[in-house]
Structures are given as C-alpha cells and as structure tokens.
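> A predicted structure for the sequence below; I have some questions about it.
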Amino acid sequence: MIRREKVKVLLYPVAMFALVYGLWISIQPSILRNYDVYRLISNILEPYQIGGIFVALAVGMLVSYWLRSRRLLFTFTMILMIIWSVFTVSFVISPPPNTVWLLSATWMYFSFELVRRV
C-alpha cells in the first residue's frame, strides 16, 4: 500500500520536473551539443530518445501512483534516481566547470526521498 500523503508531496514535483526536462531536451536538442556530457551520451542516443526516457518515466510514475501500484512506482522512481545519479557524476567530472551538477544532484536527492517513501 502506498502512503499517499507522504508520497504525493514529492511525486508531483519530481515527475513534473522530469517531464518538463525531457520535453525541453527533445524540443531544444542544441542543449545536448553544449556540454561534453551530452556529447558522450548523444553518441549513443539521440536527443529525442533521452528526452523520451525522462517523459516516459514521469508518465509511468504518475500512472503507477494513480493505479496504486507500489512496485511500478518504486521501479520508475528508482530508474529516474539512477539516471539523475549518472547525470550528477557526469556533470561533476566533465568540462567546462559549471553548477549544472547541483541541479541534477538536487533531483537525485528528491528521487531518493521518493524511493524511501514508497
């Protein structure tokens, strides 16, 4: 059983940010060309695929919450947390030095808290 109030407080911000982030990457693929991290990833996946992963995870999280499927919500949130973790580490170690890693670290933490509450 999902503890609805504790989960809902974090679910909507985490899912909405992932949705907007995914849509923005899909709409503005030039973002992926400005950072070395994205260049490494974009050799494997196209920008719309990366954005699609974020969108699919966000939609999956919302649908699993509405269907009260704890396992699915846990799985989608865990995958999102792993992706944010990879982005955080990648932004820290790649040039040019910037503070974008703080953004991904923040959403990684929120995703972790959501995983704990599910």
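Looks like it arrived, so ask away.
> hey, let's count contacts and neighbours off CA atoms from now on
Will do.
> and the end-to-end length of stretch 64-75?
10 Å (CA to CA, to the nearest Å).
> what about the closest residue to residue 6 other than its chain neighbours, how many residues nearby?
Using CA to CA, 6 or more residues apart in numbering and skipping residues adjacent in sequence, the residue nearest residue 6 is residue 117, 6.6 Å away. Using other CA atoms under 10 Å, residue 117 has 17 other residues around it.
> try this one side by side with the last:
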Amino acid sequence: MSEKNKQVVNKVIRNEKVKVLLYPVAFFALIYGVWISVQPSILRNYDVYNLISSIVEPYQIGGLFIAIATVIFMSYWLNQRKLLFIAAMSLLVIWSVFTVSFVISPPPNTVWLLSATWTYFSFELVRRV
C-alpha cells in the first residue's frame, strides 16, 4: 500500500472516530441547552446558581450550550477542524465547570454524574479532533 493510500485510510478512520462522538455530544448539548432555557428552575434549585445569578441567567447558559453545539455541527459539516477543536474544547470546559459545581452544591444528588459523563465524552471528542 502506498504512502498516499495510507494517509487517506488514516484520515477516513480518524473522521469516523470523530463522527462517532461528535453527533451524540453535540446533540446532547443542544437538547440540554434548550431544556435549560425552557426550564430555568433546573439551575435555580442549586446553590451554585446563587453564586452566578448576578452574572448570567439560565437562558444565557442554555444559549451558550445551543451555540456551541451549533458551531460543532457546522464546523464538522464544513470541514473546519480548528473551529471544531475550539468549540469542542469550549464544551469540555463548560461540562467540567458544571461537574465541579454540581459536586460541591447542595442538595446532594447524582446530577454531577451526568455532567461528568459528558465531560468525559467531550474530552474524548477533543482528543480525537
């Protein structure tokens, strides 16, 4: 197999590895953003929200998730790898903040497991891009 063919095969394999994670991660972020925007009481039930409520509103956080998910989809479809990396990294940072916030905020619950899972998936997406 020639070197050029190996490069094409590696590119196709890498693209498939990205696609396997990209769609679930971006789709979940989009749905999560819409849900936070529609049901702002979700965030208001946690003490962490009291710390940031003077800075941002739930619909702004939801809008951020929606915007990042949209950028992830568009950058993938337009084959803009650098933009995809930046958007995926942004989503990773947001999920990481959510994970830590939910761990330290009362009332005790398992919501942090959800955000930790999506933090991991976002990390894997960033790693594969």
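Great, that's in hand. Every value quoted in this text rests on a predicted model; they were computed, and no experiment measured them.
> superposed, what's their TM-score?
The TM-score (TM-score structural alignment, normalised by the length of the first structure) is 0.95; 118 aligned residues with a CA RMSD of 1.3 Å.
> ok so, going back, and the residue nearest to residue 6 of the first structure? What does it align with in the second structure?
Here residue 117 of the first structure is matched to residue 128 in the second structure, going by TM-score structural alignment.
> hmm, that match is touching residue 18, no?
Yes. Proximity of residue 128 of the second structure to residue 18 meets the contact threshold set by CA atoms under 8 Å, at 5.8 Å.
> for residue 83 of the first structure, see how far away residue 2 of the first structure is.
Per CA to CA, residue 2 of the first structure is found 23 Å from residue 83 of the first structure.
> if you could redo that for residue 115 of the first structure, that was the one I meant.
As judged by CA to CA, residue 115 of the first structure and residue 83 of the first structure stand 14 Å apart.
> which one's more surrounded, the two?
residue 115 (20 against 15).
> can you count the residues close to residue 46 of the first structure?
15.
> from residue 34 of the second structure, how far out is the counterpart of it in the second structure?
Counting by TM-score structural alignment, residue 46 of the first structure corresponds to residue 57 in the second structure. Look at residue 57 of the second structure and residue 34 of the second structure: by CA to CA, they are 14 Å apart.
> cool, residue 108 of the second structure as well?
Separation of residue 108 of the second structure from residue 34 of the second structure (CA to CA): 24 Å.
> also residue 86 of the second structure?
Relative to residue 34 of the second structure, residue 86 of the second structure is positioned 21 Å away (CA to CA).
> what segments of the second structure are helices?
3-38, 41-44, 47-52, 58-77, 81-104, 111-128 (DSSP state H).
> and the spatially most central residue of the second structure, how far from residue 36 of the second structure?
By CA atoms, centre = their mean, the mean C-alpha position of the second structure lies nearest to residue 91, the distance being 3.6 Å. For residue 91 of the second structure, the distance to residue 36 of the second structure equals 15 Å [CA to CA].
> same thing with residue 48 of the second structure?
On the measure of CA to CA, residue 48 of the second structure and residue 36 of the second structure end up 15 Å apart.
> could you check how far the aligned partner of residue 91 of the second structure in the first structure is from residue 19 of the first structure?
In the first structure, residue 91 of the second structure lines up with residue 80, judged by TM-score structural alignment. In this view, residue 80 of the first structure and residue 19 of the first structure are 11 Å apart by CA to CA.
> and what of residue 66 of the first structure?
Counting by CA to CA, the separation of residue 66 of the first structure from residue 19 of the first structure is 17 Å.
> now swap in residue 4 of the first structure and tell me
With CA to CA as the criterion, residue 4 of the first structure and residue 19 of the first structure are 21 Å apart.
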